[in-house]
Every structure is written in C-alpha cells, then in structure tokens.
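Trainee: mind folding the following:
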Amino acid sequence: MPASSAAAPSPTDAAAATATAARPKSAPQKSMEKLGLRRDIDLALHLPLRYEDETRVVPIAAARPGVAVQVEGVVREAQVEFRPRRQLVVRIEDSAGDELVLRFLHFYPSHQKSFAPGQLVRVRGEPRGGFFGLEMVHPTFKAVQPGAPLAASLTPVYPASAQLPQAYLRKAIAAALARAPLHELLPPGSVPRGLPPLREALNYLHHPPPDASLAALEEHAHPAWQRLKFEELLAQQLSQAQARQERELLRAPPLRAGAGGLHEKLLAALPFQLTGAQQRVAEEIAQDIGRGVPMHRLLQGDVGSGKTVVAALAAAVAIDAGWQCALMAPTEILAEQHFRKLVGWLEPLGIRVAWLTGSVKGKARKQQLEAAASGEAGLIVGTHAVIEDKVRFARLGLAIVDEQHRFGVQQRLELRRKLAHDGLEPHLLMMSATPIPRTLAMSYFADLALSTIDELPPGRTPVVTKVFGDARREDVIERIRDEVAQGRQVYWVCPLVEESEALDLQNATDTHAQLSAALPGVMVGLLHGRMPAAEKAAVMSLFTGGSMCLLVATTVIEVGVDVPNASLMVIEHAERFGLSQLHQLRGRVGRGAVASVCVLLYTAPLSETGKARLRAMAETTDGFEIARRDLEIRGPGEFMGARQSGSALLRFADLQEDSALLQQARALAPRLLLEQPAAAQAQVDRWLGGKAEFLKA
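Mentor: Okay, the predicted model is just below:
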C-alpha cells in the first residue's frame, strides 16, 4: 500500500517544498518524484532492496570467487588495453603484497584519474578467476587516504532508476529520516511486545549495524520489519473500521418483504428448488435491506452456485417495497445472460426489466432511459452504461454489482453517488464467483458483510481436468469429433484475438480456420471482444440454440454463458491465464447432467508460476481452494481489482506470512477508534493519506 505522509506536512517539509519550487529541478529530483518520493515521510519509507558490507576490509588473499567483498590496495598500474575490445585494466596490491586485477569495459576519463599509480583505493565487488589470477569486473570503488574510517553500518542499496544515483538517494534519505515526523502515534502498550519504536525501526532498516543478520533483514523477519508491517496493517484495519462506522450513520430505504409479496410469487414460479445455501443467503440479504442502514454485502459463490436467482429475490423485495433495482455486469455477454434469466422470471409477475448497454442506440435507448427515469422499469440491467451521466432513476434503492472485482473503484464510487436519493444511500450487493480467501476477507473486505453460497445446485456434474502439452493437439481434436458425434457441444478458448509480436500465440481467427478445416461438416463459430454486438448475439444464439457444435472464443465467455449441453472445454495456452480465470472458464462446462472435461493445453517450457497454476487446476475443482492457491501464487491484487486504485495492496506486510500481526491489528483497531480517535485518524493519515477512500468503495 502506498505510504503517505502524516496528517500535515512538517515545517521542514513546507520550507523544502518552497525552496524546491523556486529553482529548476535536477534530473535526480525528477526521478525521485517519479518514484513518489516527494516528502520526508516518503523517503523514510523507501526501504533498501539489499545491503552491501563496507564496514570491513578483507585481505585480497582471503577473497573467494563469487563472494562479494571489500578490499583495499595501492594502484600499481592502470592502462587502456585493446584485447579484444577497449577496456581499462587496473592492478592493485594490498599491504600483504597480494595483487587483484580490476577490469572496466565502460569507463570515463574520471576513472583513469581515480586510478593514478600510487593512489590508495577501496574496491567492492565479486572476485572471479581470471587469466592473470583473481579479478573484479566493474567493481564499485573510491580513492581514500591511509587510515580513512570504514562505514559504521551496512550500506543500503535502494530501488532507484538510471537517473538516480545511489549516492544521491542515500544522502536524501538520510536527511529526510532525520526530519520526518516519525513520533509515536499509538498509545503505550498497544504495539506488540518486543517491537521497537517506529523511528528506531526505520533507522535500523536504513543503516543496520555490521553484526546485523542479513537473512532476517532480507526475509523481513527482523523486529524492525515487523513494526512496519504492524503499522501498515493497523492503518488498513482502522480505515475499514471507519468505513463501517461511517456507513452505520448513513440512511437507506428500508426494503421489507410483505407476506404474499413478489419474492414469494417468484419462489413459487421458479422451475427448481433453492438449495439450503441459497435460502440462507437470501434471508441474510432480506434482513440487511430491511434495515434503514445501507447494506454493503458481498455475495460469493463458486461458478454455477446460483447467485443470479438470489439477486432476483433481492430485486423482487426492493420492487415490492416501491423502489427500483439496478444490476450492473462487466461485459455485455454476462449482462445479457442475467437479463434473459431475469426477464424469464420477473416479467410474468408484471415487472418490467429495462436493458442498458453501450450497444443500445437511438430510439431503443431513449425508451429504456425513459423507463428507468419514470419508474416504469422496476429493474434495470446493463453494463457500465448504467452509471453514465444521462441515466436517471425514479427511486433506486438497491444496486447489484456482479463480478465486482472487474469494476474500478471510480466506477463503484460513481454508482453510489448517482443512486443517492433524498439524502438516502442505496443498498449495495456485490457478487463474485471468485471466492475470497479468509486472510483477504479479514483485511481488505473487513468492512463488508459476507454471504457465501457453499453448495452447488443438484444435477451439476464434477468436471475432470486434464493437462496436455501442445504436441497432443491432434488427440484433443479427435476427442472433439467424438463429443460432437454424440450431439454434445464444445468450447475452444484462445488468449488473443490477433497476432502479437511480444507473444508468439496462435490467434482465435487462425484457430477457427484450422478447426473448421479439421472438422468438415461441423459448424464452428468464432466469438471475440472486437466483434459488433449484433454479430456476437447471432453467434451466441446459434451456440445456445444447439445448432453450432464448436465455439472458438476469447475470454469473453469467461462468465455468463450457460449451455448445459456443453461437455468439453479446451483452453489453449493455459499457462498464459490467471488461476481464477482458468477456474471461471472451466465453470462453463459441467452445467448439465453430462460428464464434462476441461483440457488445459500448454506450450513448454513452463515457468514455476505456470506449473503451480496448472497443478492447482488438475488437483481441485473447489473454488475456495483455488482462491487460496491463487492468493499464494500471485498475491491479493487480482481479488481486489482496482479497489486500491491500481497500487500495490500492501507495501510491507504479506497476508499469508503475517496473519498473526493481522489478527493483532484487527483486535486493536476498534479499541483505538473508541478510546483514542485522534491517534487512530493520525495513523490512517500517515499510512494511507488519500487512499483510504478507495478502500471504502
């Protein structure tokens, strides 16, 4: 998570900013700003990547190939040689008479001046065996006087850029560290036992003593690291707790289901029975929207667990109470899938469902907008077009956002602002087929109420997953022939639409041509994101109607396509997809009573991450286990979507490794808000600054 300054800049910050504004910025200053290093606190929290040990000098005779050391010696000879290319070759000799060759393939006249014969130099680098004995290639070096003191602490090496020399950055950070407002904000006794004060922790991490454990520093296990992680986790927990508190003060329309109301009529009309899990979460949502406080609930359920019908029941309650409901989905295909189901369930009950996407134009669009604005439409379904400026609602009380991680923060904030009515906030139900691992739910979704559909409807068949190298492609095509001969349908998913110089992947168009040639007499369709909406709709209609047997598609079919007769899913270049995306795609088959297979085709060689993903897919179909492994492999960013405004979620802490610190921060946050609200706010300001708003979206 991006570090920010304390609530107000220090006087030294303000003076420095005024002085800086008065003169042109140097290249290093511009580079620092690009890295977000504008204030003292930013610099203080810019921690080293690694450390170099310049606290001691090793005799040349004790230096070993491949082990970085610092040596000291007198320059005996320095000359430019041409063998085979121009290079500066320097020979130094230490006090014991042992020699070391320094070799520079890139050098400047200043290098030659530093290596004047007779000059004492300190050199640091990794020795290697050379033709004339030990040598160092491009070591760091400096000319010194005899008896010059050694560094008192390990030398930090910071994340930087080519225009930002380490020496400049070290000096800037050391100065900022002395000025930064790093006073203790937390009351005594609230920091876990054994962790140092914040200023002490940062001083240690920037300038570790010579005897510091490099392993503890590099693995972020040292108490100084633990203190930073705790501070960051606490700020994040406080921000979430504040969001909960603020929401409790807001008002929303109480949406209560009456006896014999729409939701009961809908239940009676459904051609299937709800599962126990669906009944439970529908009741949780009904209780929540019945209060006068805005619901902020995440409904999670594995692929195919039946979230749409739960959303329909919530919409029926809202409409019965005299309010409108909007359902927003990230893609037109998913929005249309919801629309078809909801029209089928709700229109027989007298509810008009409006349809708003980017492809609805002209007179049709005007009619849909009027239906929403007049209140004639009780339910409005669409893509992000639902939150465009021209869209008005008569009385909108419930907003449902599907696949919420696919929407940006700004879009969700826009939705909330748009729906405000007479000082009331809408109830918000977010849905996700990517289950949230427990550690993530405890941290970044801590301000949400969580409902989980943890059972699949009866009749769903488990999907067998097979992993094949690309050499088995012909075998896979043979399997497609068998499936089609039995009247089944097949998906073939490709990761790209057109050729890319960066990725040597077969595109969807080529694959469509190849499969059409290999399977004469079989109708093979093509579906990708760049097709006109009408063309997409025509292709999907042929496939869902059963006349098209094989559909070659990009990931536009990831969510929202429901064809019970589809029994085989082939995912080409599976190593290029994220784990949750592979799981979503696999969920397009196994939706009927037919035994289904998902084939993951990969191209060697596989990276470690690629191997881990494919192994996870082959070993489990449990969405929660998939989510846990995905968090392990990739970290939490993908689960959050743009909730964090595109920045890294946690800069110092790790949800997997630091769960004990997360528990402590979670326990302290509500107590601190209650007993020391000023300290709590200062903590959020220091660590999150303006980012706190994005965590509440």
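
Trainee: alpha carbons only for contacts and neighbour counts from here, please
Mentor: Noted.

Trainee: after the longest strand along the chain, next one along is what?
Mentor: Longest strand of the chain, by residue count under DSSP state E: strand 69-82. For strand 69-82, the succeeding helix or strand toward the C-terminus, using DSSP states H and E, is strand 86-93.

Trainee: to compare against the first, here's another:
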Amino acid sequence: MRESGRAQASGWPGVGGQLAGRLAKLDIYRQEDLLLHLPLRYEDETRLTPIVDARHGFPAQVEGDVVSCEVTLRPRRQLVARVRDGSGTLVARWLNFYPSQQKQLAVGRRVRLFGEVRGGFFGDEMVHPRVRPIEAGEALPEALTPVYPTTAGIGQATLRKLIDVALRTVALDDPIPPDVCARLGLPGFAAALNALHHPAPDADPSALESRDHPAWRRIKFEELLVQQLSLRRAYNARRALGAPALPVRDRLTAALIAQLPFSLTRAQQRASAEIAADLAAAHPMQRLLQGDVGSGKTIVAALAMLQAAENGWQAALMAPTEILAEQHFRKLHGWLTPLGIDVAWISGGRKKREREAELERLHNGELLLAVGTHALIEDPVAMPKLALAVVDEQHRFGVRQRLALREKGRAGQRPHMLMMSATPIPRTLAMTHYADLDVSVLDELPPGRTPIRTRLVSDARRDEVVGRVRDACLEGRQAYWVCPLIEESEALQLQTAVDTFQMLCADLPELKIGLIHGRLKADEKAATMAAFAAAELQVLVATTVIEVGVDVPNASLMVIEHAERFGLAQLHQLRGRVGRGTAESVCILLFAQPLSDTARARLKVIYEQTDGFVIASADLHIRGPGEFVGARQSGVPLLRFANLEADDDLIGPARALAEHMLAHEPGLAERLLTRWVGGREGLLRA
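Mentor: Predicted structure coming up:
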C-alpha cells in the first residue's frame, strides 16, 4: 500500500515522467520495486513447433517465411498473413493492428509467431499472435519468457528490459540468515529472483505457475516476514504511547458480577482478566475480543467499561447498526443502573432535545459511559475523559471511523481500544492480518443454550415451510422470516421483505406478523422489535438488520429466504438469533435452483457445522482473506504472493524470525522493510 503522493512519480535514470506515471499504476515507484514485480505466467519460446505438428487449443511457437500479407475488408477490416515453413502453412490474422505490424510482415521476411492454434475457414490459424522478425538461424531464447502484470502504455518488452536492468544494478543483499533458509528449504534472495524472472528451460512450468516452486516460497516467506515486521513494529510503537492507567478497583465490577442472573463462563472470566490487566497499564490496549454467536461478549465489554468508570474515566461502545447499539444500551442500562451508573444513548434517531441533553452531560463529565452507532463519532460528541473505546463488529467500520472514535479522547492521551467480533477469525488470519493486536477468545457458550438444527429446503416446498411456521406459532413459539432485499431487484429476482410480509399476512391470517427493515425510522424499528420481544407479534419478517444483537428467547424458528445469496458469516450470525431459550430451535434455509458451486459449498458448510471457528475457516477458503477481513475498507494489507492456506507452514517461522529481528537485529529488519515498502509504513493498520 502506497502513499497517495507517491503516484506523482518523477522517474529515475532511464525512466521519464510519462513512463514513471504509468509504472505508478502498477505500484512501481523505485527501481527496487521492479525486482518484486513478478510474472503472472510463463511462455515457452525456447523451442519451435513445426506448423504441421501444432495442436489446436495449445500455445505454440512457429517460424517461417511470410508468403502473403494483405488488409482485407470482409467480413471486417483485418490484417491477414500467411507464413510457411517446411511442413505447412499457417494463417495469422489481426483484427486490430498498426501500420508497423504490416511492415514487420513484408513478403519474404522470416518471422516467429507465438500464439494459440485453432482451426479456421482457410486452415489452421492464429488470431493476434505475437510476431517477431528474425534473421535466418537466429538462436532461440534459453529461458522461459515471463509474462508480467501490466497496464495501458507499457508493453511486455519494456517491462522485461526495465526488470533486467534492475536485476543488474540493484544490490540483491540477503538479510535472512542462511540457517533459516536451509531449515525451510529456501534459496537465497538473488537466486530466487533470477529463477522467477529468468527460469531455466528445464524449470517445472506447473510449479512456477502454481507458485509451489522453491523460488516462489522464498518470496512468499519474505513477504510474510515483512508483514509481521511491519505489524509487530506498529504494536511495539503503540505500547510506547501513553494511555490512562485504570487499575482494578473491584468494587462496582464485583457488585455487577454478584447481581447477574447467570455465572460467567471460564472463557469470559479469562478474557475479562486479560482485558483488566491491559487497562491497568499506562500504554494503550489494542485487543480483539472474538467469540462465536451468543458467547457473551457484551458482559465482558460491560466489565471493561465499568473498570474505566470506577477510575473516574469515560468509556464508549460503538456498534454498526441501530438495533445492535440499542440492544447493547438496554443490556448495559439494565445491569448498571442498579449500581448508580447512568449510560448515555447516542443515536441519530433520537429527538434533538434528548440528544443534546445527553451530549452536554458527556461533555462536562457527568456521564461516564456511552453507547451508540456511528453518531458517536460525529463532531458534537465530546468525551474529554475518554479512556476506553469499544467497537463491536469492528470489521464493519472503516479505518477513519475507528480513528475518529479514538480521537475523542484528551490530546496526548490515547484511549484503550477493545474491538469485538462475532465472526471468529481463523488462526492463520489472527497470526498475519491481526498480528498487531492482542487477542482474547470466548471459546465456550454459556450453559443452557439449545442446539440449533439446520434444514435445507428448496423453495418449491415453500407451502410446507409456511405450515411449519403456523404450527410453531400456534404452539406458543415465535419465528423470524429473513429476506435479503427490501425492494424487488430485476437482476437478482429475489423475494422481498415487503412482498413476503404481504404473502404471510394472507397465508397466516390467524397470526400477528411484523415487518422490520433498514429504511424504517428508528422509532418504528424500536416499536416493532419491542412488540416482538414482548410476544405481541408471532412472526417477524426482516432483512439482515436483525443479523446481530437481537435476543428473543421465545423465538425458536427461523426461515432464511434465498439462503444461497448470503455469505457464510451472515448465515451463521442470523442462525444465532434462535436457540436462545429452552425450546428446540430450527433454522430453515430456503434456496432457489440452480445453485452455483460457491453457493452449494456455502450451504453444505452451514448445514454440517455449528462451530463458528470451523465455519470461519471454510469461509476463508471460499472467499479468500481480502474479502473475509474487509481489507479494502479496513486498512489491512492484502498479501500479493503468499496464500494463507497453501503457505500455512511459513507463517509461524516468519512470525518467530520477525520477533527475533526486531529484538536483536533491527538493522536487518529495516533493510527488509525498505526493500518491500520503501521505508513507508504503508502496511500498518490503524
């Protein structure tokens, strides 16, 4: 990731401003960056194929004399040439061409063509082959030809020339100790680069293209190492900053635990102790609290916020949706009001007078705790004694939003940060993309949670599902019916929440049915949710606004419409809205045919698994790390070369070597960071 100002590249010797600007689009700003601009694939130009032996559908290189070349106008304007060797004749055609190409193909010239052979009306042909005029007897290349990622205005020949110059002129020093390379079976840096930019004719092309070749593994190990160095250095730098020390007082926190109608699980006790120890330190906590749906993260956050309040400091909890934020507020209000602690509720949907009164009390320090949506980070909200910022479902907020909450604190004092996620993070992601965080895991559910049975049902059996909802509700249970869209989409042809609500009202006249979606006003949403929680409504038709934070123990049945359109994490989150009481709970996944391979894989996982960590690992495999962590909006660096699944064995050694380098050989660490990011800490997360 580069700083935006770097895009105004001025070039270096041999590279002018115009070319430098084009190279910047490829993230190439220095000659050193060319070294790590690695091939996408390779073409074998080390051998010639007689025209008669060229196989249809496969790339081949042929050499022969041009026997004719003309521009034809039918069926469209195109350049057509015929090339003959001793075995036969091949037609080459270009639908888009330049006059210079026509000159290259003058009759009598000897040329080499590289392209895919196919059958044509006038015999075998190549369409848009690469052409190169040669002299008779000219030697063939001795290495596979690399094909690089490129952009408009930069040809492969230009890139190859620039990279070859860089390989000759840039010092290819190797900061990684030889014993580490030997233990992992990795070549040196210079050897790896040469093997990738100029592979030998006998190199295994499949290993090169699948990136299993030892040279690729060396580059991937170094990339993982640089990521670890960058993130761990950020972690160390953060610990050098000042934050309010919040020692454990144990008066209010002990009182809260004593009055709870449930006992904390061992995992909750462990996570609370880890957070309490972090808060007592004079450097900012940066901790991720992750746990499966229903594992009890809110009470852990409440204990942390109470620790701040006991020390006379403020704490804020920010959630991505109004429903989730209000759910947190109601829980905290119910737990803390008996202890004499008021909690502010900051929401864009509140009446202006009420909101301004809360803001004034926060500003003068009368209120110590606040819960809200992104309204918390708007300018009028001032919390001068903010010591702890809690962000729930942190991956839904961008870097700027998380920073804005942190900046609410006093100048010169950075608040502690506790981020929560109900999407469990696979071990490989925790070790790489989250390497600058401490992680607490809630790996057990509170006792009494009812197992949820999952059923896959084709939408052709919709009437049976409606009957199942009727029977459950007449027996005194409640049900959710979840739809993916509010309005009809012609492109997706999805049933909408509004249409489903009307359909269920017609089919189930004996039941009371409610509708909730993101476009309702806040007070309408709150009234509908309150009615459902009070069992005044038996069925709640909803969009994914109920994905997190909704807790109605009597709701034991959920129907998810067009389940094939949802992601795994969403399906798991939605399913977690039932199974919160004592009744047997069922989640019915309605799907439409035909299913794509990806949709089939997702539904198979959610049907077979209830463990959030297993589901998260499968999600990582299906979607990839960039989508999984929301990297494009979160600031998390995407890996260019390493694959977190295929290269899992390299992550641990990279992490260990990064720790060693930062502690004992910071100069080597700096050289590696300079090689990969040019001294710019672009890999650091906020």
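
Trainee: superposed, what's their TM-score?
Mentor: The TM-score (TM-score structural alignment, normalised by the length of the second structure) is 0.92; 683 aligned residues with a CA RMSD of 2.8 Å.

Trainee: quick check: buried residues in the longest strand of the first structure?
Mentor: Residues of strand 69-82 of the first structure classed as buried by neighbour count (16 or more other CA atoms under 10 Å): V69, Q70, V71, E72, G73, V74, V75, R76, A78, V80.

Trainee: ok, now stretch 204-221 of the second structure?
Mentor: Neighbour-count burial for stretch 204-221 of the second structure flags P205, L208, R211, H213, P214, A215, W216, R217, R218, I219, K220, F221 (criterion: 16+ other CA under 10 Å).

Trainee: R247 of the first structure versus the residue mapped onto the fourth one from the first structure, what's the distance?
Mentor: Taking TM-score structural alignment for the superposition, H213 of the second structure sits opposite H222 in the first structure. Computed with CA to CA, to the nearest Å, the distance linking H222 of the first structure and R247 of the first structure is 38 Å.

Trainee: and what of R628 of the first structure?
Mentor: 29 Å.

Trainee: isn't L662 of the first structure right next to E232, touching?
Mentor: No: if you go by CA atoms under 8 Å, L662 of the first structure and E232 don't touch, sitting 9.6 Å apart.

Trainee: which helices and strands sit right next to the longest strand of the first structure?
Mentor: Counting contacts by 3 or more CA pairs under 8 Å, 6 or more residues apart in numbering; DSSP states H and E, strand 69-82 of the first structure is packed against strand 86-93, strand 120-125.

Trainee: gap between the shortest one and the chain center?
Mentor: It refers to strand 120-125 of the first structure. Offset of strand 120-125 of the first structure from its chain centre (CA atoms, centre = their mean, to the nearest Å): 43 Å.

Trainee: now the helix or strand just after it on the second structure. Mean distance?
Mentor: As assigned by DSSP H and E, the chain's next helix or strand after strand 120-125 of the first structure is strand 128-130. On superposition with the second structure, the mean distance recorded for strand 128-130 of the first structure (mean CA distance after the TM-score superposition for the first structure) is 3.4 Å.

Trainee: strand 128-130 of the first structure: which residues count as buried?
Mentor: Buried residues in strand 128-130 of the first structure, counted by 16+ other CA under 10 Å: R128.

Trainee: distance to A692 of the first structure added to the buried residues of strand 69-82 of the first structure, as CSV?
Mentor: Shown next, in CSV, are the buried residues of strand 69-82 of the first structure (distance: CA to CA, whole Å):
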residue, distance to A692 of the first structure
V69, 45
Q70, 45
V71, 49
E72, 51
G73, 54
V74, 57
V75, 57
R76, 60
A78, 58
V80, 58
